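J.: have a look at this prediction, sequence included:
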Amino acid sequence: MDDMLKDYPVITEIPVAWGEMDALNHVNNVVYFRYFETARIDYFNKVALMAEMKQTGVGPILSETTCRYKLPVTFPDTLYVGSRISKIKADRFTMTYEIVSKKLGRTTTIGCAEVVMFDFKKNEKAKLSQHLLDTISSIEGKGLIEQELV
């Protein structure tokens, strides 16, 4: 699994729950967005984004999210969700996800999310702080992120 998710600095382990199955005996399509959300929050915690939001009132809101289903997942299984930031602009960033099944040993799902920074006090978009940019760069590595900070 480590080799398959080597480009992802944050990996979240999620056990598949029986209740996530649908009538066709595989994980329901909507559940994958919850998996992405769990991975996204793990990433945010790693870069201390939620702690920064408590101090500044500026935090993330989800603008758009997509999912591509490659293989069905069934209970029991354990999933590894890799998350990373692949693109940064002044007021937003793009996260990419890859879900690998322990049982199948393969990628089952890939996804993407556009996250916009929002000032909840002013009720408007906001720029990413320099501290957040520096923290993201430190875990992503130089050259891995396409930056458009204009």
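T.: Structure received.
J.: going by C-alpha atoms from here, please, whenever you check contacts or count neighbours.
T.: OK.
J.: who's in contact with Leu144?
T.: Counting by CA atoms under 8 Å, 6 or more residues apart in numbering, Leu144 makes contact with Ser86.
J.: give me that answer again for 10 Å
T.: 7, 84-87, 137 (CA atoms under 10 Å, 6 or more residues apart in numbering).
J.: which SS class is it?
T.: coil (DSSP: H, G, I helix; E, B strand; the rest coil).
J.: Tyr32 looks like it's in a helix, true?
T.: Yes. Assessed by three-state DSSP, Tyr32 belongs to a helix.
J.: neighbours of it, how many?
T.: Counted with other CA atoms under 10 Å, residues neighbouring Tyr32 total 19.
J.: try Arg68
T.: Counted with other CA under 10 Å, Arg68 comes out at 13.
J.: try this one side by side with the last:
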Amino acid sequence: MTRHIYRCPLRWSDMDAFGHVNNVVFLRYLEEARIDFMFRLRPSDGSPSFSGGSVVARHEIDYVRPLVHRHEPVVIESWVTKIGAAALTIAYEVKDAEGADLVYARASTIVVPYDLEAGRPRRISAEEKSYLQRYLPPVEEDALVG
């Protein structure tokens, strides 16, 4: 499975009074990684692609351990866990380094493509679906037998 890798710098202002990254700041980190991931798909042949708009429908986050300020960036690995007709789910791990075992947070976000001009959700295009499928985990054979 392919994962999108985003290196996110820590800022001094991300710290709270206890000296670790504030829980709300993690959502900003995930936003930066998600935008970097989704905006890599550029419109072609007039495709609306994700740069045409999307909205977050849900966030879920598990804080695994405190993250304290340091000069090295954290790595956010992102991948797709579900693609529906008009929504997708992106999963994340916030880590020390790509492939590292030390995880600070695990999260997921449900994203809905949005038509900004019409002011309403829209379906995922074939181009978007093709791009997203590269980031889906492989289907295990046992899951197909079921």
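T.: Good, I have the coordinates. If you're wondering where the values come from, they're calculated on a predicted model, not measured in any experiment.
J.: TM-score of the superposed pair?
T.: Superposed pair, TM-score by TM-score structural alignment, normalised by the length of structure 2: 0.80. Supporting alignment: 133 aligned residues with a CA RMSD of 2.3 Å.
J.: restricted to strands, list the contacts of Leu144 of structure 1.
T.: 84-87 (DSSP state E).
J.: for His131 of structure 1, state which of the residues you listed is nearest.
T.: Ile85 (15.5 Å; CA to CA).
J.: quick one: map the closest one onto structure 2.
T.: Using TM-score structural alignment as the criterion, the counterpart of Ile85 of structure 1 in structure 2 is Val80.
J.: that older thread, show me which of the contacts of Leu144 of structure 1 are buried.
T.: Among the contacts of Leu144 of structure 1, those buried by neighbour count (16 or more other CA atoms under 10 Å) are 84-87, 137.
J.: could I get the buried residue list for stretch 62-72 of structure 1?
T.: Cys67.
J.: so it matches what in structure 2?
T.: Going by TM-score structural alignment: stretch 62-72 of structure 1 matches residues 56-66.
J.: now do the contacts for the match of Ile85 of structure 1.
T.: So Val80 of structure 2 contacts 1-4, 88-92, 108-110, 132-137 (CA under 10 Å, 6+ apart).
J.: any idea which element the residue nearest to it when sequence neighbours are not counted lies in?
T.: Nearest residue to Val80 of structure 2 in three dimensions, chain neighbours excluded: Ile90, at 4.5 Å (CA to CA, 6 or more residues apart in numbering). In this assignment (DSSP states H and E), Ile90 of structure 2 forms part of strand 88-95.
J.: with structure 1 overlaid, report how far that strand is off on average.
T.: Taken over the aligned residues, the distance from strand 88-95 of structure 2 to structure 1 averages 0.4 Å (mean CA distance after the TM-score superposition for structure 1).
J.: what's the matching range in structure 1 for the next helix or strand along the chain from that strand?
T.: Going down the chain from strand 88-95 of structure 2, the next helix or strand is strand 103-115, by DSSP H and E. Mapping strand 103-115 of structure 2 onto structure 1 (TM-score structural alignment) gives residues 107-119.
J.: now that stretch on structure 2. Mean distance?
T.: Mean for stretch 107-119 of structure 1 is 0.8 Å (mean CA distance after the TM-score superposition for structure 1).
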